[in-house]
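K.L.:
Predicted model follows, preceded by the sequence.
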Amino acid sequence: MKKTISGIRGIFGEDLNLKDIIEFTNNFSSLIKSEKCVIGRDTRPSGKMIQETISAVLMKNGIDVFDLGMVPTPVVFRESRKYGAGIIISSSHNPIEWNGMKFILDGRGINEKELPNIINHQKILKSKIGKIKQIKSTYVEDASKIIGNVKNSPKIVIDNGGGAAKDFAENLLRKIGCDVEIINQELLGCSRGPDPTSEELIELSKITNDKEIGFAFDLDGDRLVVVRKGKKQTPDITLGLGVAKSLELGYKKFVLSLDTSVSIEKFIKEKGGIVVRSKVGEANVIEDMIKNNSQAGGEGSSAGFILPEFNYCREGILTSGLIASMLKNSKFTEIINYMENYFQIREKIKVDSNHHERIIENVKNSFMKKYSEIDTRDGIKAIIDEDTWILIRKSNTEDIIRISGESNDKEKCKMIVNDTIQLVKENYEKIR
């Protein structure tokens, strides 16, 4: 089981069970001051059972439940602004047998200071029982107002991946004026896995040869991967396109995670913008956005663009509409061409979480001997030159160590990443 600011995640029925769900929901109840909580789930088979359990615990603790049913994560975040708190039943891009809980307070994910309140037992005494009410979201209407109407009915293919984005993404894109085709609408018979950033997206790539663009979502709809002219784009492209749209709208202050492409930072600065780098993780990006009063940004590695004025989360669905509005715009081609000069490689190594800290410490010692500029805010990042970097960090969502690298020289990027992978493996062998 993983217990981080990204949420509680585990294999349901093995290291995550209903007893755990009850405990974490009870603990989270202590943080809900509004006595109201909106909840929703993705399409995982275990979702409804978990949602009913969560609802019962919240009501026992005197909290009124506002039930959205099966909806994507951005919808729960959006609606939680009205109610003060929210819980999403999802483990996002993890395999189907996993499930979990994401916690929302005041429209944002929980932070490091609030996490202990959820994973450590809390006593709650309530004299009343909460109520439950089914509600519908105004998400599509709200998002369409941000985007506006799209001209010339661009032809777009949505690869839903069997996830909860299905009706929301389709309805939004149709509402703003797009010609939409959908594949992998349902989970049963889906041709790919839950994480579009790691899948080849073969079916979507074939269909987009004669379409203007393709959009692939993860199970809870916060990740969006772009496919263009039959070719899957890197996750950072999604963020880059969102940033380009933000610059077009006049926004200048951005927060980017440490593992986001340096090309996006350079593009922002060339356009007169300001960039702050944050630790990896949606909640960390949001925390720095609030602290710095930033207008946009996100996390390149998870294909996550964030627009705080609309939602304090990765916004796959809204971003698909924002990108659609740019398709006939020179800014679209400009950012794509700019970013194509950089190469990112993102790898992961399965490592028992008990060994994560020691391995990263050993790699840090090696990096400090080899590279002159080191950033230790999140794992260990070495800045090799203005166009090249390597980052090693433990995952917030899986028992893995993530290795990310980038350069404007493809062979150089491959060499640095391969050397780091070998270094991690050697250290793991020594301490096992």
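P.N.:
All right, it came through fine.
K.L.:
CA atoms for contacts and neighbours, from now on please.
P.N.:
Will do.
K.L.:
Just the buried residues of stretch 374-394, please?
P.N.:
By neighbour count with 16 or more other CA atoms under 10 Å, stretch 374-394 contains the buried residues 374, 378-384, 387-394.
K.L.:
which among the residues you listed gets closest to residue 246?
P.N.:
Of all the buried residues of stretch 374-394, the one sitting nearest residue 246 is residue 387; the distance, using CA to CA, is 23.4 Å.
K.L.:
tell me the contacts of residue 117?
P.N.:
Under the criterion of CA atoms under 8 Å, 6 or more residues apart in numbering, the neighbours of residue 117 are 27, 28, 30, 31.
K.L.:
Below is structure B, check it against A:
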Amino acid sequence: MTLIKSISGIRGTIGGRAGDGLNPLDTVKFVSAYATFIRSNKKNDSNKIVVGRDARISGKMMEQVVTGTLMGMGFDVVNIGLATTPTTELAVTMEKAAGGIILTASHNPRQWNALKLLNERGEFLNAAEGEDVLRMAESEDFEFANVDHIGKISDKDYTDAHIQAVLDLKLVDVDVIRAADFEVAIDCVNSVGGIVIPKLLKALGVKKINELYVTPNGEFPHNPEPLPEHLKDIATMMKTTSSDVGFVVDPDVDRLAIISENGDMFGEEYTLVAVADYVLKHTPGNTVSNLSSSRALRDVTRSYGCEYNAAAVGEVNVTTKMKATNAVIGGEGNGGVIYPESHYGRDALVGIALFLSHLAHKKMKVSELRASYPQYFIAKQKVELTPDIDVDAILLAIKEKYSQYDVTDIDGVKIDFPDKWVHLRKSNTEPIIRVYSEAHTMQEAEDIGMQVMDVVKQLSSRK
């Protein structure tokens, strides 16, 4: 059993003894801590907290524990049931609520679930706020409501409201999408995407939809992380149908992977690149992604005479940088599109609508669109270290060794070479350094990554 307590939320495997997994007792503790935090830091007069969940097998059990605990803490609960992560984020603002909790372990396997905590803007708590919640959970200094002040619960469905909000975006061109008469394949991994993605596509004017795994029962038919090695079924479907494009979402529908008409992966890194290309063409401005995302976004941004900025890894870090730089589009290279005109959160619905608008205006095949962007490849490796190694000291030494290059140290160490980069980050849970590298070929990316990894190994052997 596993229970991981971090500033970005609480996640773990279902079951086990208290403290060993995400069980009802631990869930009550962390939800009570969150409710205590919200009560002490309320930015509005609302007494509502929104709760939404993906279709995991443990979802209904978690939903009842969470909503009951919030009521016991004196909050009124707006339970939106099966809902995507971005739907829950939008529901918080639409309800003018004090906060929200999303029950999802995102791309983790079926035995996992998690509590993702939102503020009154429907955005994830920042690092300092997350630390406060963890501290309150450790102290267990909670005050529950008496019988006259127990919260109430109401059930609402925000799926249609979310879809309408997407349709209302100025750059979503329903008429041109409908006229393009796209045939679209989808893989929704038997979670909430199976509810919302077909409805969204129909609302966008798509008449021909080839569906894979749209039953929201939490029985994931393959590893739910939308990586190429897990998407063989939809790749085959693209080759055996006349589908123009394929869309794959993770269980909570905040990440979007795209499949070309020939079954080739568009590349998760290029989801944001393509959407940014469309947004920048119509509304030039700054862009943001995290340090481990492809340089292609920077290249496309500069081609429009605009400025690209990098943020530390993590959605809240990206949104903070986006606000600071007034970015018109941003996100993460894992297929996470953040479009401020909608809201400050990764949203696959927005990504699909903007991508289809872009594709329809371009009047080209998906493979042709992909070929029009700068070609980069990312290699992901790691260096395993002994627990006694001072990882921070090694990263500092790496920074000094490569000081003649453009080095960024806001999140580990990233070395920007003229035609490639390497990003080293230490793991928070195990004695390893994650090494991401990018270049114009996979061989070059692997080689530069290995080169820096060899330096890390040499430094660690001296400690």
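P.N.:
Cool, the structure landed. Everything numeric in this text was worked out from a predicted model, so none of it was measured.
K.L.:
before we move on, the earlier item: shared with the second structure, which of the contacts of residue 117 of the first structure?
P.N.:
Retained in the second structure (both residues aligned by TM-score structural alignment, their matches' CA atoms under 8 Å) from those: residue 31.
K.L.:
Show me the contacts of residue 117 of the first structure that map onto helices.
P.N.:
Judged by DSSP state H, helices contain the following of the contacts of residue 117 of the first structure: 27, 28.
K.L.:
May I ask you to name the longest helix in the second structure?
P.N.:
Longest helix in the second structure by number of residues (criterion: DSSP H): helix 442-462.
K.L.:
how much does that one stray from the first structure?
P.N.:
Relative to the first structure, and after both are superposed, helix 442-462 of the second structure has an average distance of 4.5 Å to its aligned residues, where the measure is mean CA distance after the TM-score superposition for the first structure.
K.L.:
now that helix, how far from the chain's geometric center?
P.N.:
Relative to its chain's centre, helix 442-462 of the second structure lies at 29 Å (CA atoms, centre = their mean, to the nearest Å).
K.L.:
Pipe the contacts of residue 117 of the first structure into CSV and attach distance to residue 348 of the first structure and neighbour count per row.
P.N.:
Putting these into CSV (distance: CA to CA, whole Å; neighbours: other CA atoms under 10 Å) gives the following:
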residue, distance to residue 348 of the first structure, neighbour count
27, 32, 21
28, 31, 26
30, 36, 16
31, 34, 15
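K.L.:
now, which of the contacts of residue 117 of the first structure sits nearest residue 198 of the first structure?
P.N.:
Nearest to residue 198 of the first structure among the contacts of residue 117 of the first structure, with distances taken as CA to CA, is residue 28, at 31.8 Å.
K.L.:
list the contacts for that closest one?
P.N.:
When contacts are counted by CA under 8 Å, 6+ apart, residue 28 of the first structure touches 103, 117, 118.
K.L.:
how about the longest helix of the second structure: buried residues?
P.N.:
By neighbour count, and taking 16+ other CA under 10 Å as the criterion, the buried residues in helix 442-462 of the second structure are 444, 445, 446, 447, 448, 449, 450, 452, 453, 456, 459, 460.
K.L.:
Disregarding residues adjacent in the polypeptide, which is nearest to the residue sitting furthest away from the middle of the first structure?
P.N.:
The outermost residue of the first structure, judged by C-alpha distance from the chain's mean C-alpha position using CA atoms, centre = their mean, is residue 127 at 37.9 Å. Take residue 127 of the first structure and drop its neighbours on the chain: the residue closest to it by CA to CA, 6 or more residues apart in numbering is residue 62, 7.3 Å away.
K.L.:
Give the equivalent position in the second structure for that neighbour.
P.N.:
In the second structure, the residue equivalent to residue 62 of the first structure is residue 74, according to TM-score structural alignment.
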